[in-house]
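Student: What shape does this take:
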Amino acid sequence: MKLTVPTLLTLLRIVLIPVLVAVFYLPYKWTNFAAAFIFAFASVTDWLDGWIARRYNQHSAFGAFLDPVADKLMVATALLLIVQKHPTPWMALWAAVIIGREIAVSALREWMAEIGQRAKVKVAAIGKLKTVVQMVALTVLLYSAPDRLGSAITLLFKIGDWMLAVAALLTLWSGFAYLRAAWPSLREDAKTS
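Tutor: You can find the predicted model right below:
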């Protein structure tokens, strides 16, 4: 297996996950900025590895498998950290929606690939928009965790909270779009069973 630059960037994202967790829990004032920076950097490498792979034709089966895994692990970790620091019912709900959708869509894509219909559930524009909103929201929330900026919840945190709600709604919308695209195949399989 040849390690391409995009695959190395994806592996870097996975290595950054324990770094993000460790930095998030350090007892220093600058750790909110550092955690947000690590997450933002990882988000940029997600975009960059795809761009490099397309631009320089550095696709690999291992990279195609690992890239969505790295993304989902990083997002789930950031969500867990944020919910732990701000344990409200709404924040937990948004996190559950986002993580649940990721698991469901991954299972759907795996099943569609198994029956040779993977192309029907390829990434759509709404999924890309969801990713951008989600990454910005998580970066803002990591930076503005309320206990790090004083007892009052800052305006920045409220913005991040609302953006995460929008990301969760876009998550549901895009998940529904994937399910709708796969539905004929799901119904066909049910008829043959």
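Student: When you work out contacts or count neighbours from here on, use the C-alpha atoms and nothing else.
Tutor: Noted.
Student: which ones are touching the residue nearest to the spatial centre of the chain?
Tutor: Per CA atoms, centre = their mean, the C-alpha nearest to the average position across the chain is that of Val75, at 4.0 Å. By CA atoms under 8 Å, 6 or more residues apart in numbering, the residues touching Val75 are Met135.
Student: State the helix or strand in which it lies.
Tutor: When elements are assigned from DSSP states H and E, Val75 belongs to helix 61-85.
Student: What degree of burial does the closest residue to Thr4 other than its chain neighbours show, as a neighbour count?
Tutor: Nearest-residue entry for Thr4: Gln58, 6.3 Å, with adjacent residues in sequence omitted and distances by CA to CA, 6 or more residues apart in numbering. By the measure other CA atoms under 10 Å, the count of residues near Gln58 is 17.
Student: One more, please, to line up against the first structure:
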Amino acid sequence: MTLPTVPNTLTFIRILLIPVVVAAMFSNTQVGRWVAALSFCSACVTDYLDGFLARALSQTSRLGQFLDPIADKMLVATTLLLMAGFDKISRLAIIPATIILCREILISGLRETLSELDVNIPVSRLAKWKTAIQMLAIFTILIEDTTLPEKSYIGETLLWMAAILTLITMMDYLKRASRYF
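Tutor: As a prediction, this is how the structure comes out:
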């Protein structure tokens, strides 16, 4: 049995932080809101670190390539759904949240189909920015919920920006994948 790599361990930690975010949000207390925000932030840091360390330590693996994007999608989808369910985002902000979730489902299905064809389309730099902005948007909304007496729309504005990048990167991915169909 081989020991897990540091990057894969970080990915597993990100997955394990998801139930912490869920439980903290369900507690619906000030402490719970802080725990949710800080757990989400910690998970986002592991996302950056696992990729950085995988390349720096030459520890890329098929497991990591498979699990990393799934962990990201699980974290973002869970938190977006919780924020909508607990009215942490406005009704209008459900539109960019839905765009983000639908894109993730579409691209996951496309990646699965392409993997059956033994095709791997690398993540673009813009898609990495999209992920960073959507994680920043979610974190900002969570922090706004803990620190501000009235609703601020900074996080929701970032969420709209992430949704626009989501559509652009989706079209780019579909265009690059179309030659294989």
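Student: ok so, going back, what's the mean deviation for the helix holding Val75 of the first structure versus the second structure?
Tutor: Its matched residues in the second structure lie on average 1.0 Å from helix 61-85 of the first structure after superposition (mean CA distance after the TM-score superposition for the first structure).
Student: can you pull the buried residues of the helix or strand that that helix is followed by?
Tutor: Next along the chain after helix 61-85 of the first structure, taking DSSP H and E as the criterion, comes helix 89-114. Buried residues in helix 89-114 of the first structure, counted by 16 or more other CA atoms under 10 Å: 91-92, 94-102, 105-106, 108-109, 112.
Student: show me where the first structure has helices.
Tutor: When secondary structure is read from DSSP state H, the first structure shows helices at 5-25, 31-55, 61-85, 89-114, 125-143, 155-192.
Student: Now render these as JSON lines, adding distance to Leu149 of the first structure.
Tutor: Converted to JSON lines, these look like this (distance: least, CA to CA, whole Å):
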{"stretch": "helix 5-25", "distance to Leu149 of the first structure": "14"}
{"stretch": "helix 31-55", "distance to Leu149 of the first structure": "9"}
{"stretch": "helix 61-85", "distance to Leu149 of the first structure": "12"}
{"stretch": "helix 89-114", "distance to Leu149 of the first structure": "18"}
{"stretch": "helix 125-143", "distance to Leu149 of the first structure": "9"}
{"stretch": "helix 155-192", "distance to Leu149 of the first structure": "10"}
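Student: Highest mean neighbour count across those helices, which stretch is it?
Tutor: helix 125-143 (a mean of 20; mean count of other CA atoms under 10 Å).
Student: what about that one, how far off from the second structure?
Tutor: Its aligned residues in the second structure lie a mean 0.7 Å from helix 125-143 of the first structure after superposition (mean CA distance after the TM-score superposition for the first structure).
Student: Next, the angle helix 61-85 makes with that helix.
Tutor: Interaxial angle, helix 125-143 of the first structure versus helix 61-85 (axes from the mean of the first three to the mean of the last three CA atoms, to 10 degrees): 50 degrees.
Student: In the second structure, what range does helix 125-143 of the first structure match?
Tutor: With TM-score structural alignment applied, helix 125-143 of the first structure matches the range 125-143 in the second structure.
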